[in-house]
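Novice: how would this look folded up:
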Amino acid sequence: MTTVARHYVLAAGGTGGHLTPAFALASELERRGHHVALITDERGAAIPGKPDFLPAHILPAGRFGKNPLGWPKAIASVLNGRSMALRLYESFAPTAVIGFGGYPALPALLAASKAGIASVIHEQNAVLGRVNRLLAGRVNAIATAYPAIERLDGKHAPKVHLVGNPVRTAVLALRDQPFPPIPEDGLLRVLVTGGSQGARVLSEVVPDGLSMLPPALRSRLQVTQQCRPEDLEAVRERYAGHGIPAELGTYFQDMDVRLADAHLFVGRAGASTIAELTAVGRPAILVPLPIATDDHQTANARELVKAGGARAIRQPNFTAKELAKQIQVLAQHPESLANAAHAAWNCGRPDAASDLADLVESFGAAPIQDVIRVAGDARPSGRRSLVLEREGDK
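Specialist: Here you go, the predicted model:
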């Protein structure tokens, strides 16, 4: 019996929202015996969480801002990146290129189109991003994280596949653990994060909002909050002044452990945040980032809010009084939080990485048509070269 080990290239912008699902797919493809490479920018190459087996290639990728005067330079950068990607494909011979959005994905996928290599884009948000909109007509398949995607042209519907948003293995492992019990007078653990850079509005509003809860509820609070470095001491003083125990930090490496212990999440509605909340099943109060492109965080929150797993507060309405009101509605009875947690869990798509890998594997030559790579030498061919290995040779 033989197994075919194929080559895949993943291309993603240098943010956690783009790279977290890319890393999850890379791990799944590697587990299946494939070889995977990453195209990203300098930020992406240095971001925590990249699997050790995954080599990163940095490509230039111009940003197309609102000022057209900068576009010629951006176009030149994209074309340079496309040329570099084509050279990489000549040596690596990928079966398919998978883009996760962000400008570094643009030259990588344009190169795939020029070379006749199959391509897939994955959209993490409920609104199709700029780069993915540019590429939607060129790719073989569009993988989505939500059933309804805004700004996706209806003519592309036949190649849309709902797979969900892959999450980290450590988070997915929590899915079968029950929601932590809340004794009548026991601790109520609240986790507050504001994305990779923190969010000042959370630092300003959350401590005062928690202080406005009824004394019986306030006395049970145990808070973990991510803050910007420049806000850390001010937030610490606020919690101390309110007599609320709080652990503060700019970054928590064990976020999966903290998510497992949390009874309530308060934070932004980024794609990875929503995916992790629904994978684990945690109720939330979401404050979508108002300056997010196309207001995609508001769109991200809709499915979870409609299901009863979260409440959303627009940032202009996010006051201490409103936060206290919403927490009281959720936390006044232990079963209310547990029911919301179950609703969030039901929104999860735990097979996202596996389903996306299945989709990716569906493209490319049939094994009988694959070119065998001998001693690392890819023979020239109009089809993508793949590695044919006997079981046990690896």
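
Novice: switch to C-alpha atoms for all contacts and neighbour counts from now on
Specialist: Fine.

Novice: mind listing what's buried along the longest helix along the chain?
Specialist: In the chain, assigned by DSSP state H, the helix with the most residues is helix 71-92. Of the residues in helix 71-92, those buried by neighbour count under the rule 16 or more other Cα atoms under 10 Å are 74-75, 77-86, 88-89, 92.

Novice: swap in stretch 203-220?
Specialist: 203-213, 217-220.

Novice: repeat for stretch 356-363
Specialist: For stretch 356-363, a neighbour-count test (16+ other Cα under 10 Å) marks Leu356, Ala357, Leu359, Val360, Glu361, Phe363 as buried.

Novice: so which residues of the stretch 251-394 of the chain form helices?
Specialist: 255-261, 271-280, 296-307, 320-331, 334-346, 352-361 (DSSP state H, counting those that start in this stretch).

Novice: what's the farthest-apart pair in the buried residues of helix 71-92?
Specialist: Farthest pair in the buried residues of helix 71-92 (Cα to Cα) is Ala74 and Phe92. Separation: 26.3 Å.

Novice: hang on, the earlier thing: quick one: the buried residues of stretch 356-363 as TSV, columns for distance to Asp256 too.
Specialist: Converted to TSV, those look like this (distance: Cα to Cα, whole Å):
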residue	distance to Asp256
Leu356	23
Ala357	23
Leu359	28
Val360	28
Glu361	29
Phe363	34
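
Novice: greatest separation within those: which pair is it?
Specialist: Using Cα to Cα, the two most remote members of the buried residues of stretch 356-363 are Leu356 and Phe363, lying 11.7 Å apart.

Novice: list the residues that contact both of those two?
Specialist: With Cα atoms under 8 Å, 6 or more residues apart in numbering applied, the contact sets of Leu356 and Phe363 do not overlap.

Novice: so which residues of the stretch 1-150 of the chain form helices?
Specialist: Taking DSSP H, counting those that start in this stretch as the criterion, the stretch 1-150 of the chain carries its helices at 16-31, 42-46, 71-92, 105-115, 130-135.

Novice: list the contacts of the second one.
Specialist: The reference is to helix 42-46. Outside helix 42-46, the residues that reach it (Cα under 8 Å, 6+ apart) are Ala12, Gly13, Gly14, Thr15, Leu19, Ala56, His57, Ile58.

Novice: same question, the first one
Specialist: Residues outside helix 16-31 that contact it (Cα under 8 Å, 6+ apart) are 10-13, 35-36, 44, 47, 49-51, 54, 100-102, 124, 165-169, 196, 270-272, 353-354, 356-357.

Novice: would you do the same for the sequence below? I want to compare the two.
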Amino acid sequence: MSGVSRHYVLAAGGTGGHLIPAFALATELERRGHHVALVTDARGAAIPGKPDFLPAHVLPAGRIEGKNPLNWLKGFRAILEGRRMALRLFDSFQPSAVVGFGGYPALPTLLAATSARIPSVIHEQNAVLGRVNRFLAGKVDAIATAYRQVDRLAEKLAGKVHLVGNPVRPEVLTLRDQPYPEFTEDGLLRVLVTGGSQGARVLSEVVPDGLAMLQPALRTRLQVIQQCRPEDIDVVRQRYSSHGIPAELATYFEDMAERLADAHLFIGRAGASTIAELTAVGRPAILIPLPIATDDHQAANTREIVEAGGARSIRQAKFTAVELAKQIQAMAQHPHSLANAAHAAWNCGYPNAASDLADLVESFGATPLMDVIRVGGAAQATGGKEALARDMAE
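Specialist: Modelled structure (predicted):
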């Protein structure tokens, strides 16, 4: 406990990748006696898992992209309105610091914080600095990262960088001290397959046939749990049935943490939250990075865990049933091979990420009295197109 109750604003885009670490930080700050507010978009305000104590404020999320000047103007106006709304929130909430987790809703909020001279921190979940965080990196007071190597992060900003990891859900973190499930020469090989929040069709197309190509000593011991898209689930069920492989299929698993706890091997995408959970729990994986991910960041996310020996990465263009079977065979040929890979993945985890990020956030900000004076005055003194233009140009 810090001993002083402060107010903090967290700003994040409306996807799980941005919001899961924001929720984890909010929970830790609230545990320390602070008050926290969330700025996001309409999708983020409705996302499952938001803590009950955390009020959500929806701001416009303007984008300045493409070649159409009319789209630029529309995006600029949305950012301007979002910045004004953020300043009004700061005037009433009086935050000691503002923390951005990427995504377009974070942009006007962090621009408002810098213009109001409120200490600001950004957290980057991926191994490539995202577009919004890239724009803000030179303006904020600190940059928290989840990986030792982060691409697109300018060397001149190294003094601002703090490696904290990527916070994960509490129910996942509690699994860290549980042993890797026993895997013996004649025991079950439990495989968990997921493709992100929407599933991934390529996994439905490749994984059943790849598992069927394993040598009988492994294939006859398989127990599969796989997330599928609704439109794919019947076809996938038929494929597993024709191969004689027991498989539990669903479009969504509410108890994903329990499924991960029981799994010997994970097959799926390489999003930031997925990597953070695999390394928190310590589960070997075969990762297929999303090929259309911005700046190919999912491939970069696999770098650390693959180099450590905790996972193997297959580019989607080379992700075939034959290649998948080959990689599984190599990883699971001996019981100790999977256990060693699990330990390597575990060593890549950052179990104190939420606490370390909270420590960093608490290190910024003046006394609550000075926060009131500064934010109240700044919110009245700044605003309008001239201030936003200055922020965008700096």
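
Novice: before we move on, the earlier item: if you rank the contacts of helix 42-46 of the first structure by neighbours, which is first?
Specialist: In terms of neighbour count, Ala12 stands highest of the contacts of helix 42-46 of the first structure at 30 neighbours, by other Cα atoms under 10 Å.

Novice: tell me which residues touch that one, please.
Specialist: With Cα under 8 Å, 6+ apart, Ala12 of the first structure has these contacts: 18-19, 22, 38-40, 44, 99-105.

Novice: again, 7 Å this time
Specialist: Ala12 of the first structure makes contacts with His18, Leu19, Ile39, Thr40, Gly99, Phe100, Gly101, Gly102, Pro104, Ala105, as judged by Cα atoms under 7 Å, 6 or more residues apart in numbering.

Novice: any idea how far the residue located most distally from the centre of the second structure lies from Glu205 of the second structure?
Specialist: Going by Cα atoms, centre = their mean, the residue of the second structure most distant from its centre is Pro216, 37.2 Å out. Going from Pro216 of the second structure to Glu205 of the second structure by Cα to Cα, to the nearest Å gives 21 Å.

Novice: quick revisit: tabulate the helices of the stretch 1-150 of the first structure (TSV), appending distance to Arg383 of the first structure.
Specialist: Converted to TSV, the helices of the stretch 1-150 of the first structure look like this (distance: least, Cα to Cα, whole Å):
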stretch	distance to Arg383 of the first structure
helix 16-31	20
helix 42-46	29
helix 71-92	11
helix 105-115	10
helix 130-135	22
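
Novice: closest to Ile182 of the first structure out of the ones you listed?
Specialist: When these are compared by Cα to Cα, helix 16-31 sits nearest Ile182 of the first structure, at 31.1 Å.

Novice: mean per-residue distance, that closest one to the second structure?
Specialist: With mean Cα distance after the TM-score superposition for the first structure, helix 16-31 of the first structure departs from the second structure by a mean of 0.3 Å once superposed.

Novice: sorry, back to before: which of the helices of the stretch 251-394 of the first structure sits closest to Arg175 of the first structure?
Specialist: helix 271-280 (4.6 Å).

Novice: which residue numbers in the second structure go with the closest one?
Specialist: Mapping helix 271-280 of the first structure onto the second structure (TM-score structural alignment) gives residues 272-281.

Novice: how far away is the residue in the first structure that Leu369 of the second structure lines up against from His34 of the first structure?
Specialist: In the first structure, the residue paired with Leu369 of the second structure is Val371, using TM-score structural alignment. Distance of Val371 of the first structure to His34 of the first structure, computed by Cα to Cα: 15 Å.

Novice: ok, Tyr146 of the first structure next?
Specialist: 27 Å.

Novice: neighbour count: these two, which is higher?
Specialist: Higher neighbour count among Tyr146 of the first structure and His34: Tyr146, with 22 against 19, using other Cα under 10 Å.

Novice: list the residues that contact whatever residue of the second structure lines up with the more buried one.
Specialist: Aligning on TM-score structural alignment places Tyr146 of the first structure opposite Tyr147 in the second structure. Going by Cα under 7 Å, 6+ apart, Tyr147 of the second structure touches Ala127, Leu163, Gly165.

Novice: same question, Ala85 of the first structure
Specialist: Ala108, Ala111.

Novice: at 6 Å instead, please
Specialist: Residues in contact with Ala85 of the first structure (Cα atoms under 6 Å, 6 or more residues apart in numbering) are Ala108.

Novice: what lines up with it in the second structure?
Specialist: Per TM-score structural alignment, Ala85 of the first structure is aligned with Ala86.

Novice: distance of that match relative to Arg43 of the second structure?
Specialist: 18 Å.

Novice: now do Glu258 of the second structure
Specialist: Glu258 of the second structure sits 26 Å away from Arg43 of the second structure, going by Cα to Cα.

Novice: what of Ala308 of the second structure?
Specialist: The gap separating Ala308 of the second structure from Arg43 of the second structure is 36 Å, by Cα to Cα.

Novice: neighbour-wise, which of the two wins?
Specialist: More neighbours surround Ala308 than the other of Ala308 of the second structure and Arg43, with 15 against 11 (other Cα under 10 Å).

Novice: contacts only, for the more buried one.
Specialist: Per Cα under 6 Å, 6+ apart, neighbours of Ala308 of the second structure: Ala344.

Novice: for Asn125 of the first structure, which non-adjacent residue is spatially closest?
Specialist: In space, and not counting its chain neighbours, Asn125 of the first structure is closest to Ala271: 5.5 Å by Cα to Cα, 6 or more residues apart in numbering.

Novice: burial of that neighbour, as a residue count?
Specialist: Neighbours of Ala271 of the first structure (other Cα under 10 Å): 24.

Novice: next, work out how far apart it and Ile75 of the first structure are.
Specialist: For Ala271 of the first structure, the distance to Ile75 of the first structure (Cα to Cα) stands at 28 Å.

Novice: please apply the same query to Ser381 of the first structure.
Specialist: Relative to Ile75 of the first structure, and taking Cα to Cα, Ser381 of the first structure is found at 30 Å.
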